[in-house]
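S.K.: okay, sequence plus prediction incoming.
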Amino acid sequence: MWIRAILVAVLVCLLILHFVKWLQNQKKYPPGPPLYLVAAKFMQSGFKVHPEMLTEYAKEYGSIYTILSQPEPVVIVSGYQAIKEVLIKYSDQFSARMLTPCLKTLALEKGIVFSKGYTWKQQRKFGVVTLRKLGMGQKALQKQIEDLAFLLAETFARENGQPFDPSIPIIAAVSNVIYALVYGQRFSVDDEYFQEILDALEYIVKFPSSFFHLLFEIAPWLMKHIEWPYRKAHASVDIVFTQARKEIEAHREQLAAHDPRDFVDHYLLQIEKSKNDPSSTYDEDNLVHCIADFLFAGTDTISATLRWGLLLLALYPDIQEKAQKEMDDAFGSSQSISFEDKMDVPYTLAVINEIQRFKRAILASNPRQSVEDVTVLGCFIPKDSIIIPDVHSVLFDPKIWETPQKFNPNHFLDKDGTFVDREELLIFGAGARDCMGKNLAKMELFYFFTILLKAFTFKLPEGVTEVNLEPVGGVLLYPQLYEIRAVPRVH
């Protein structure tokens, strides 16, 4: 306790010092709340960011406002129109990635997600092209996802309708989709090697929500003197990187130029092809970070959405039953549904999209950084400003959604019951830095949800009438641990 008290005292002192900075810089950036008021609310909330707090600031200061925090001021962009301007109209001007002291230490500006400039452009382009080569949206990849969804259904069936925690089998199944793309292989949930990686990924995702991460960002120099809170974070990253290097070496030994099997094979061949190009950024370090990017992005958000989805379906049995009836009418007793036939089940598609809106898996869209001075909707934003799009402000805007505070699949249906793919669902970002795996994610969610819903009716355990829907985490929002019953359906 005394260590925490000292650290809080240090934090307060730093905030006072930065109040002076706020006074000096408040005319340079769009107006916003003083840092000391933001910090006071932040500490009152237990060092968690509540989206409603950002909504209140937007009402007071406008759709673009500034929180003059440490290490750099943060410009919050709120509301669909403002976010669309920043992410799409001025996409190139806001194409740089924000790199905080912690991210610079752990990510090293390599790979796709945390790189910038020429490195980012070359790595992202290669990633997009290679995912397409590996079958993004094609039958072979669909079959792999479908097989993993059926394996997950078999795991659920072994529970015989009794209460169980679905989180671990869901995470394992979703992880194996990206493992198949990156490494060309799948792992058993019981594999110790596989479990070690999943544990490391989980810790890395949780770390940004911790008090010590906040302290790192505010006073990185302090970390040189108290390294112990960060050892596990570094160790977890090292586990992922070490595994990646082992897999790269194994692929290098079996590499066939005429028959690349997975992302690692394609990348190794690109390294060889570009070895005489002095401008090339293709090397093993960037490959390691690309692998880590795929594992993080391809596991956490999808698994969190599936966990939210099963819980919501159990809480709203009428919605679950309507989706099941639609699938039964469209496809009969067949357990297999093609992704190409998704428009035959518009209500089911609407349910999947509403799960993502109502219980999104991320707190905010990935932060950007401006590469030049920009004026957006009359607000001047200086070069190198950190930009955070407030996705919550769009997903719960009463001007966009009929009943934003309710779980309502009709948000994605027109008056004739036809599915409407709403561009306001900003789950995958937009513009130059949008999620390059969004089509894969949509495919995964479709197969996992439809196969599980055709096989089971999800119910809460006997006697459970209330469920806490407050999310756990900070950057990634996932449900609190719960148990559910997967009751086999009789067709």
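M.R.: Perfect, I can see it now.
S.K.: going by C-alpha atoms from here, please, whenever you check contacts or count neighbours.
M.R.: Fine.
S.K.: where do the strands of the stretch 51-200 of the chain begin and end?
M.R.: For the stretch 51-200 of the chain, the strands defined by DSSP state E, counting those that start in this stretch occupy 64-67, 74-78, 96-97.
S.K.: tell me how far the shortest one lies from the chain's centre.
M.R.: Averaging C-alpha coordinates over strand 96-97 and over its chain gives two centres that are 17 Å apart (Cα atoms, centre = their mean, to the nearest Å).
S.K.: over to stretch 324-344?
M.R.: Here stretch 324-344 is found 28 Å from its chain centre; the criterion is Cα atoms, centre = their mean.
S.K.: can you give the contact residues for it?
M.R.: With contact meaning Cα atoms under 8 Å, 6 or more residues apart in numbering, stretch 324-344 is reached by 142, 146, 345, 347-349, 419, 443, 446-447, 450-451, 453-455, 491.
S.K.: next, the buried residues of that stretch.
M.R.: For stretch 324-344, the neighbour count (16 or more other Cα atoms under 10 Å) marks 324, 326-328, 331, 337, 339, 342, 344 as buried.
S.K.: now swap in stretch 358-374 and tell me
M.R.: Buried positions in stretch 358-374, judged by neighbour count with 16+ other Cα under 10 Å: 358-371, 374.
S.K.: max pairwise distance over the contacts of stretch 324-344: which two?
M.R.: Phe419 and His491 (26.0 Å; Cα to Cα).
S.K.: tell me which of these two has more neighbours.
M.R.: Phe419 (23 against 9; other Cα atoms under 10 Å).
S.K.: distance check, the more buried one against Gln324.
M.R.: 16 Å (Cα to Cα, to the nearest Å).
S.K.: show me what contacts Val128?
M.R.: Val128 neighbours (Cα under 8 Å, 6+ apart): Met436.
S.K.: for Ile64, see how far away the residue nearest to Tyr80 when sequence neighbours are not counted is.
M.R.: Nearest non-adjacent residue to Tyr80, counting by Cα to Cα, 6 or more residues apart in numbering: Val394, 5.4 Å away. According to Cα to Cα, Val394 stands 14 Å off from Ile64.
S.K.: structure B:
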Amino acid sequence: MLSVVLISLGLFLFSVQFLNLQWRSRGFPPGPTPFPIIGGLWQINFRADRGSLKKLAKIYGNICTLWLGHTPVVVLYGFQAVKNGLATNSEDITGKLESFVFKRVTNGKGLLASSGLVWKHQRHFGTGALRKLGMGNKGIERGIQTEACFLVEFFRSKEGRAVDPSFPIVHAVANVICAVVFGHRFSSEDETFQQLVEASSCMLAFLNTHYYYICEVLQDVVEYLPGPQHKASYSCEFLRSFVRQEIKIHREKGKTDEPDFIDLYLDQIEKAKNIPNSAYDEDNMVQCVFDLFLGGTETTATTLRWALLYMMAYPDIQEKVQKELDAVLSPSHLICYEDRKKLPYTNAVLHEIMRFSSIILITIPRQVLKDTTFLGYQLPKGTLIMANLDSTLFDPEYWETPHQFNPGHFLDEDGNFVIREAFLPFSVGQRVCLGEVLAKMELFIIFCNLLQTFKFTPPEGVKEVNTEAVLGGTMKPHPYKLCAVPR
């Protein structure tokens, strides 16, 4: 009898919650029917991948609603929807993602997941600090050139033997951002550095797994459930602890003639110490450094891994790049970012690599800060906006051959480099990627150094290059090996 009562009560509560969700979903863009606890995640098999998001848009349109538990998420698909959505009323949709996992990772601090005045101050300071440290000019460029040389020497030492390029590429890219935020680089043999790389990779890999969505839905019991969330949490704390140790060392060292990001932030804290409720404090500094290291390493390193894979997969394109490099630059020339203006085909290939690899499927969801009209819909405060960046890079209305690797997408009839309006790998609007210029500098200088020095080929016996992606925090290539044959 008791079991019947409990089942009846459970069904009653489920029905009440179900009807409540149907009532709340009125006025939102169309989308999968939301159910208690799981929302509309059943429609995408609890995972946001290319196929499920494309299916969602095909059924419900380019502006649809996907309920994350009891939280509505408006999903934007295709260039027009993404551009209009993120550029229109952008001030009203700059709120942070109020999710269980992101609260645990950022606590509302830093650059990526803060909002309001905290975000504005961190963003303003971050932009100014990176500019002072040389982003876009010779300051940071020298550090990139140094890492490019180390990477060239690594491949040269292998004498054309098959090697996995993943760690040396991550090492080079991470050391660029390490020099910016910490003021020094790491040896590839440094155990702490290897742990840092592994920890950041572990955290990002967790973010688009079934376990991530389970954590969001079952917040109260997630601590007691087995799964990779525990390793991701440990990785987060390891990174944060390392940053705090670096800050302590900087404080003890005092002011320097060549400041890094931490030095500049410590100076900013001192300047703002008498301002009530200042957003410049150690917790925000830790999270800003954390965000810069995480964001500045994974995305650029993954894109470079795709770059070398595509050069193996498309040897005719690799040869054309090398012919242009040979014709324009002498072997002794120190490659700089300004050289891109003389290398239109190479520049086009790099942009096509960024487009075709499309490593960031979706933006970090942004929260609507107040009741607002958004693309014709009345959205209440707290609604999340999630843009599918991948869909802009493959939108058939803006790319002639979206599913082919085609550098011609970025060349005009005369062979001059042109940028396309649908090229949005760094997002758009007020939360556009802070490190876009730095990423482009790294990609260009490292890629050109490698292609000028080596011909990249598959190892002996490999008949076909696998260009399928592995879904995670970023879209990575499957593990692979290559031969860097000196030219």
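M.R.: Ah, there it is. As the structure is a computational prediction, the values presented were derived from the model and not from experiment.
S.K.: common neighbours of Val394 and Ile64 of the first structure, please.
M.R.: By Cα under 8 Å, 6+ apart, the residues touching both Val394 of the first structure and Ile64 are Ser78.
S.K.: contacting residues around the closest residue to Val75 of the first structure other than its chain neighbours?
M.R.: Spatial nearest neighbour of Val75 of the first structure, chain neighbours left out: Thr66 (4.4 Å); criterion: Cα to Cα, 6+ apart. By Cα under 8 Å, 6+ apart, the contact set of Thr66 of the first structure is 29-33, 73-76.
S.K.: and with 6 Å instead?
M.R.: 30-32, 74-76 (Cα atoms under 6 Å, 6 or more residues apart in numbering).
S.K.: output those as JSON lines; include the columns neighbour count and distance to Pro389 of the first structure.
M.R.: Output for the contacts of Thr66 of the first structure, formatted as JSON lines (neighbours: other Cα atoms under 10 Å; distance: Cα to Cα, whole Å):
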{"residue": "Pro30", "neighbour count": "21", "distance to Pro389 of the first structure": "15"}
{"residue": "Pro31", "neighbour count": "19", "distance to Pro389 of the first structure": "16"}
{"residue": "Gly32", "neighbour count": "21", "distance to Pro389 of the first structure": "15"}
{"residue": "Val74", "neighbour count": "21", "distance to Pro389 of the first structure": "10"}
{"residue": "Val75", "neighbour count": "26", "distance to Pro389 of the first structure": "9"}
{"residue": "Ile76", "neighbour count": "24", "distance to Pro389 of the first structure": "6"}
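S.K.: how about CSV for those, with distance to Glu217 of the first structure added?
M.R.: Output for these, formatted as CSV (distance: Cα to Cα, whole Å):
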residue, distance to Glu217 of the first structure
Pro30, 22
Pro31, 23
Gly32, 20
Val74, 13
Val75, 17
Ile76, 18
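S.K.: residue in the second structure paired with Phe126 of the first structure?
M.R.: The pairwise alignment with the second structure assigns Phe126 of the first structure to Phe125, based on TM-score structural alignment.
S.K.: tell me the spacing between that match and Val152 of the second structure.
M.R.: Taking Cα to Cα, one finds Phe125 of the second structure at 34 Å from Val152 of the second structure.
S.K.: which element follows the helix or strand where Leu440 of the first structure lies toward the C-terminus?
M.R.: Secondary structure from DSSP states H and E places Leu440 of the first structure in helix 438-455. Toward the C-terminal end, the helix or strand that comes next after helix 438-455 of the first structure (DSSP H and E) is strand 456-459.
S.K.: what stretch of the second structure does that next one fall on?
M.R.: Mapping strand 456-459 of the first structure onto the second structure (TM-score structural alignment) gives residues 454-457.
S.K.: what sits up against the matching stretch?
M.R.: With Cα under 6 Å, 6+ apart as the criterion, stretch 454-457 of the second structure contacts 312, 482-487.
S.K.: follow-up on the earlier one: of Val394 and Ile64 of the first structure, give the one with the bigger neighbour count.
M.R.: Ile64 (27 against 22).
S.K.: counting neighbours, which bits of stretch 278-298 of the second structure end up buried?
M.R.: Buried, per 16+ other Cα under 10 Å, within stretch 278-298 of the second structure: 279-281, 283-298.
S.K.: how far away is the residue nearest to Asp92 of the first structure when sequence neighbours are not counted from Lys89 of the first structure?
M.R.: Nearest residue to Asp92 of the first structure, sequence neighbours excluded (Cα to Cα, 6+ apart): Ala432, at 6.8 Å. Taking Cα to Cα as the measure, Ala432 of the first structure falls 10 Å from Lys89 of the first structure.
S.K.: which of those two has more residues huddled nearby?
M.R.: Ala432 (18 against 14).
S.K.: what lines up with that one in the second structure?
M.R.: Checking TM-score structural alignment: Ala432 of the first structure goes with Gln430.
S.K.: surely its match is in a helix?
M.R.: No. Gln430 of the second structure is assigned coil when assessed by DSSP: H, G, I helix; E, B strand; the rest coil, not a helix.
S.K.: and it, how far from Gly95 of the second structure?
M.R.: For Gln430 of the second structure relative to Gly95 of the second structure (Cα to Cα), the value is 11 Å.
S.K.: need the contact list for the alignment partner in the second structure of Ile302 of the first structure.
M.R.: Applying TM-score structural alignment, one finds that Ile302 of the first structure aligns to Thr300 in the second structure. Applying Cα under 6 Å, 6+ apart, one finds that Thr300 of the second structure lies in contact with Ala439.
S.K.: ok so, going back, just the buried ones among the contacts of stretch 324-344 of the first structure, please.
M.R.: The buried subset of the contacts of stretch 324-344 of the first structure - by 16+ other Cα under 10 Å - is 142, 146, 345, 347-349, 419, 443, 446-447, 450-451, 453-455.
S.K.: for Gln162 of the first structure, state which of those residues is nearest.
M.R.: Gln162 of the first structure has its nearest neighbour among those in Ala455, at 15.0 Å by Cα to Cα.
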